[in-house]
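K.L.:
Build me a structure from this.
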Amino acid sequence: MISLLDYGAGNVRSLRNAVTRLGYEVTDVRTPDDILAAERLLFPGVGAFGAAMGRLRELGFVEPLLDYLRADRPFLGICIGLQCLFEGSDESPGVPGLGLLAGRVERFPAAALSVPHMGWNGLRVHRDAELLAGLTADRFYFVHSYCARAGTANADWVLAETDYGGPFVSAVQHGQVIALQFHPEKSGPAGLELLQRFLTGTVAVAPGFAPRILSAPEDAKKPHPSLPPTRLAKRVIACLDVRNNDAGDLVVTKGDQYDVREQGEVRNLGKPVELAARYYAEGADEITFLNITAFRDFPLRDQPMLEVLRRTSEQVFVPLTIGGGIRAFTDSDGHRYTALDVADEYFRSGADKISIGSDAVYTVEQVRAEGADGSSAIEQIAARYGNQAVVISVDPRRVYVSAPEATPRHVIETAFPGPNGERFCWFQCTVSGGREGRDVDAVELARTCAALGAGEILLNSIDRDGSGLGFDLELIAAVRGAVHIPVIASSGAGKPGHFVEVFSATDADAALAAGIFHRREVPIAAVKTALAEAGMPVRVV
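P.N.:
Prediction:
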């Protein structure tokens, strides 16, 4: 019996689908007794530390879970499932963890890094273990803001470390109890192979192979001297704009400067699930769905889009982001739904991250006028699911000015003068699919949303959209330099060299494209090859 400990905080559908894909049935843990009845127990990694531990205590799961672990029964913890094994976390001061491992989970230093640590990174394996044999050349998907460090008190548990501003614990094992900081269910074929080994009991650790010796606390912040440090890969993301066409069919489309019609008809570039599966097979590091159907009074009744998520998550084992309609609304029957209600349904349908667009602009305007009060969708969703689950999708356009003092907005000096020779511009945020400009600039929006709890910025450009001229480097550099959360560059890619350019010039964390992938003008493999030839770390399938 393979039992899934679902405590109600995020996307566990992907893990369930991965296990099913491997040919096994999954039983949900409903009661404390179900934990002790499990033959193999999966503790999925979603949400925040305090929410996870609070829910475990509320359900009466803590004591039977500790009994199960102390009996050395087959257990696989993922992300938060690893962190909860420690004594506590800086994410939730005063909330005790399970205390099976000595040490406290700490936050990555945001001043020097993009936090969350998000994307594909490698492992430095310090013990000879069947679980990871032959997989050490692969990259696995991480998404977390907090990490555990190796030390003398937990060294006998540490199976592997990963580097991000210094080493952190990425896998632990003691007997049949295993926990991973990364997400195997989101790590493509290598992740599925790792899950398969756990499910078949292929987890032995060779005797006499000790982890590296730690003699002082500062040793935990140094890489193993005989192994090179791991590197976080630059992500290549495929984006699918999804909407109903005039015949009522759900299709993938693509606009030029946000106009999706061609000769009066909505461009139809394929079916969403089929295209997503194709991009997964071709090596896309993530898939993003943007629901752009105009728009959509009752998001929770948008069953076709929810079905797209469900079906995609059954065959695509990399992260899925969904955007469009993440906001509060009242339906035709007078029922009030919060943005958190909408996000809940998207997560349960298979999304790993949700993208907030126009609502983020309105939130910034409200915060500017009244201050933050915890009521925004960003704050509510981040509090429950963690900031790594919240992406802010920004749709800016250039507004040229004669001098910086002509506007209170964040102004740059541009290499591309305006129509009247203006040497300065700011990047105005828009709403309603780019149709309406607001008095909010992209830098202010990114900073405010990051402070509210967002974990990533998806930075589009109305000016470059569909142009094939390359990304707006000035826009991306301005936003990237203003925040310490990951930034995804979007809009304008026309060839592999544009991806090399944006990563070299702006230090963006990821780059996204749509039309050139849909029309097969630029293969994802060609982008990865160009990046690798430029000396950039990439995930290769």
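
K.L.:
only C-alpha atoms for contact and neighbour calcs from this point on.
P.N.:
Noted.

K.L.:
For the closest residue in space to Pro319 that isn't next to it in sequence, which residues are in contact?
P.N.:
Counting by Cα to Cα, 6 or more residues apart in numbering, the nearest residue to Pro319 once its immediate chain neighbours are dropped is Glu286, at 5.0 Å. Counting by Cα atoms under 8 Å, 6 or more residues apart in numbering, Glu286 touches Arg235, Val236, Ile237, Ala238, Tyr280, Val318, Pro319, Leu320, Thr321.

K.L.:
how deep is Pro419 tucked in, by neighbour count?
P.N.:
By other Cα atoms under 10 Å, 8 other residues sit near Pro419.

K.L.:
ok, back up a step: helices - which of the contacts of Glu286 land there?
P.N.:
Tyr280 (DSSP state H).

K.L.:
Let's have the contacts of Glu286 in TSV, adding neighbour count and distance to Met118.
P.N.:
Formatted as TSV, these follow (neighbours: other Cα atoms under 10 Å; distance: Cα to Cα, whole Å):
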residue	neighbour count	distance to Met118
Arg235	22	9
Val236	25	13
Ile237	23	13
Ala238	25	16
Tyr280	21	18
Val318	25	13
Pro319	26	11
Leu320	23	13
Thr321	23	13
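
K.L.:
which one of the contacts of Glu286 is nearest Val479?
P.N.:
Arg235 (17.9 Å; Cα to Cα).

K.L.:
Name the nearest residue to the closest one, sequence neighbours excluded.
P.N.:
Nearest non-adjacent residue to Arg235, counting by Cα to Cα, 6+ apart: Ala510, 4.4 Å away.

K.L.:
which ones are touching the one you found?
P.N.:
Ala510 neighbours (Cα under 8 Å, 6+ apart): Lys234, Arg235, Val236, Ile237, Pro486, Val487, Ile488, Ala489, Phe503.

K.L.:
okay, now the last one: neighbour count?
P.N.:
Residues near Phe503, counting by other Cα under 10 Å, number 18.

K.L.:
this one as well, want them side by side:
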Amino acid sequence: MEAPPFAYSASTSSLFSLRNKPLSSPTITHLGNTKPSKSFSVGASSSRDSVVTLLDYGAGNVRSVRNAIRFLGFDIKDVQTPQDILNASRLVFPGVGAFAAAMEVLSKTGMDEALCSYIDKDRPFLGICLGLQLLFESSEENGPVKGLGLIPGTVGRFDSSNGFRVPHIGWNALQITEDSGILDDVGNHHVYFVHSYRAMPSDDNNEWISSTCDYGDKFIASIRRGNVNAVQFHPEKSGDVGLSILGRFLNPKSNMAKKPGEGKASKLAKRVIACLDVRTNDKGDLVVTKGDQYDVREHTKENEVRNLGKPVDLAGQYYKDGADEVSFLNITGFRDFPLGDLPMLQILRYTSENVFVPLTVGGGIRDFTDSTGRYYSSLEVASEYFRSGADKISIGSDAVYAAEEYLKAGVKTGKTSLEQISRVYGNQAVVVSIDPRRVYVKDPNDLQLKTIRVSSPGPNGEEYAWYQCTVNGGREGRPIGAYELAKAVEELGAGEILLNCIDCDGQGKGFDVDLIKLISDAVSIPVIASSGAGAPEHFSEVFYKTNASAALAAGIFHRKEVPIQSVKEHLLKEGIEVRI
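P.N.:
Below is the predicted model:
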């Protein structure tokens, strides 16, 4: 694994020694196809032309940017000193994490002055996400914090009071200006955003703007002046559209960059997510199966673990089929030694070589102590997964315990895994997975937890129910409801909620609309509907009846009962915007 040239924080430095441990080759050979395709290459004409200088200060998932650059046929030179910036023939700055922490690193290493000098000389530059925001005068994120000051304006937080969910996560449309440069031909397509802060257009910065995006207000989606470009979205996570943008920047004279086909993007799209439950089978190979709170074994004489495919192969196929995100849930290996589960890290690395949409991983990300007494913080664990290719990490049981303590004490400790990871990587990088069961009650006044009138009565005619949260893969109930948990984790720093329903999972009868409406109405962060999808109509139902931002499925995709493309075609017919 490639370590960054300089560490983002002391908390991640202890991870570097883990990256070169030998992996279990018998398991690795069964992950799936690991050979990257070069069918999209835009190439370069000389050895110097083929080198891209990358400013990676060690935060978050920069592996995807590396993979996209290499996928397009270019080599990478990492910035080690400020002089490396000044000597670059083209520079990519994929900023990840918090504004203040990034500026601190740039200032301490002298990279800030080198960056300003490089850009002032109109050298080829591409900033991504935070790499755009840092060009402005200041940011309100944990601030005010002074930026590089190259573009007039202050980076502020999205306003959630108007009903728009923050963070802004998903595939949104661009409004392109006349002189958009590397954004030519992409105005009708969705690109992937994930951020809570944005820069606003003004008379002072108007000459820099090459595109805007609407999300409550019109914000700056990209800037361009001469050879200097920066985008708020993530081209390395925007599929073929994003690769075409990167290709134009890396080799403007090439006609080989694949142009995206027809598109009809006009607003934020609803997302369709493919989920892969990954565990070891009896031979020690990692396979995609069902969740471990259910029966994962075939009803045969051998009673073997159900094998629905190889993780890397399936993820690659879902990317080709049009999945907007791919989510991995490791249901066995994380529990005792998360960082010892190297094959799962390798799945992320291999998958990110050819899958250019967001990747989420979950299952046991927490503080833990190994058998030798060595303590690892949840931040260290999460850092390793981000560096291996994950864009978001999903926290389950640990978030339940954190929420319980927070509700009991009434104060934030700042020490929970949710708070630590959110503080360093931003809340947009943290998903909380909630796994509740429906509990029917005759009288809602019988308990203090939030109850709702359900659309279908209980076994004894009960008209009300509450949703009891569970931990440890659904095996243990907790005295906290899904409503209370969702509100608490949002306050603790969650940027998104993955909402499962144990009662519906695997039934194929549709999502639990009552539950999803309850939670999506209660919070201002995006909610992903999960559990129960069996037909395309179930996706349109949950989008029409709730405020869910995305819907996730597993088994129907693995068993090829319902193709992803069929879901999207159905949603389009129903007037629901999706990424084509």
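
K.L.:
quick one: TM-score?
P.N.:
Laid over one another, the chains give 0.94 as their TM-score (TM-score structural alignment, normalised by the length of the first structure), with 516 aligned residues with a Cα RMSD of 1.4 Å.

K.L.:
Show me what the residue nearest to Arg235 of the first structure aligns to in the second structure.
P.N.:
With TM-score structural alignment as the matching criterion, the partner of Ala510 of the first structure in the second structure is Ala550.

K.L.:
next one: Asn11 of the first structure
P.N.:
The alignment partner of Asn11 of the first structure in the second structure, by TM-score structural alignment, is Asn61.

K.L.:
Which residues are in contact with its match?
P.N.:
Val96, Phe386, Arg387, Ser388, Gly389, Ala390, Asp391.

K.L.:
Next one: Gly81 of the first structure from Tyr24 of the first structure, what distance?
P.N.:
Distance, Gly81 of the first structure to Tyr24 of the first structure, by Cα to Cα, to the nearest Å: 21 Å.

K.L.:
what does Cys449 of the first structure give?
P.N.:
41 Å.

K.L.:
neighbour count winner among these two?
P.N.:
Cys449 (25 against 14).

K.L.:
Map the more buried one across to the second structure for me.
P.N.:
Cys449 of the first structure maps onto Val489 in the second structure, by TM-score structural alignment.

K.L.:
thinking its match is in contact with Ser397, fair?
P.N.:
No - contact criterion Cα atoms under 8 Å: Val489 of the second structure and Ser397 do not qualify, at 11.9 Å.

K.L.:
The nearest residue to Ile28 of the second structure once chain neighbours are set aside: neighbour count?
P.N.:
Distance criterion Cα to Cα, 6+ apart; nearest residue to Ile28 of the second structure, sequence neighbours excluded, is Pro343 at 6.2 Å. Per other Cα under 10 Å, the neighbour tally for Pro343 of the second structure reads 22.

K.L.:
swap in Asn244 of the first structure?
P.N.:
18.

K.L.:
Can you find the partner of it in the second structure?
P.N.:
By TM-score structural alignment, Asn244 of the first structure lines up with Thr280.

K.L.:
Which residues are in contact with that match?
P.N.:
When contacts are counted by Cα under 8 Å, 6+ apart, Thr280 of the second structure touches Leu286, Val287, Thr332, Gly333.

K.L.:
what about the second one, which helix or strand?
P.N.:
Using DSSP states H and E, Val287 of the second structure sits within strand 286-289.

K.L.:
Against the first structure, what's the mean shift for that strand, could you check?
P.N.:
Mean deviation of strand 286-289 of the second structure from its aligned counterpart in the first structure after superposition (mean Cα distance after the TM-score superposition for the first structure): 0.2 Å.

K.L.:
just checking, what packs against that strand?
P.N.:
strand 271-280, helix 311-321 (3 or more Cα pairs under 8 Å, 6 or more residues apart in numbering; DSSP states H and E).

K.L.:
Could you say which of these is packed most deeply?
P.N.:
strand 271-280 (a mean of 25; mean count of other Cα atoms under 10 Å).

K.L.:
Superposed on the first structure, what's the mean shift for that one?
P.N.:
Averaged out, strand 271-280 of the second structure is 0.2 Å away (mean Cα distance after the TM-score superposition for the first structure).

K.L.:
can you give me the angle that strand makes with helix 311-321?
P.N.:
Taking axes from the mean of the first three to the mean of the last three Cα atoms, to 10 degrees, one finds strand 271-280 of the second structure and helix 311-321 inclined to each other by 170 degrees.

K.L.:
for the stretch 251-400 of the second structure, what spans make up the helices?
P.N.:
Secondary structure of the stretch 251-400 of the second structure (DSSP state H, counting those that start in this stretch): helices at 311-321, 342-351, 378-387, 397-409.

K.L.:
would CSV of the ones you listed with distance to Pro459 of the second structure be doable?
P.N.:
Below are the helices of the stretch 251-400 of the second structure laid out as CSV (distance: least, Cα to Cα, whole Å):
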stretch, distance to Pro459 of the second structure
helix 311-321, 39
helix 342-351, 41
helix 378-387, 42
helix 397-409, 28
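
K.L.:
Alignment lookup: Glu130 of the first structure to the second structure.
P.N.:
Checking TM-score structural alignment: Glu130 of the first structure goes with Gly181.
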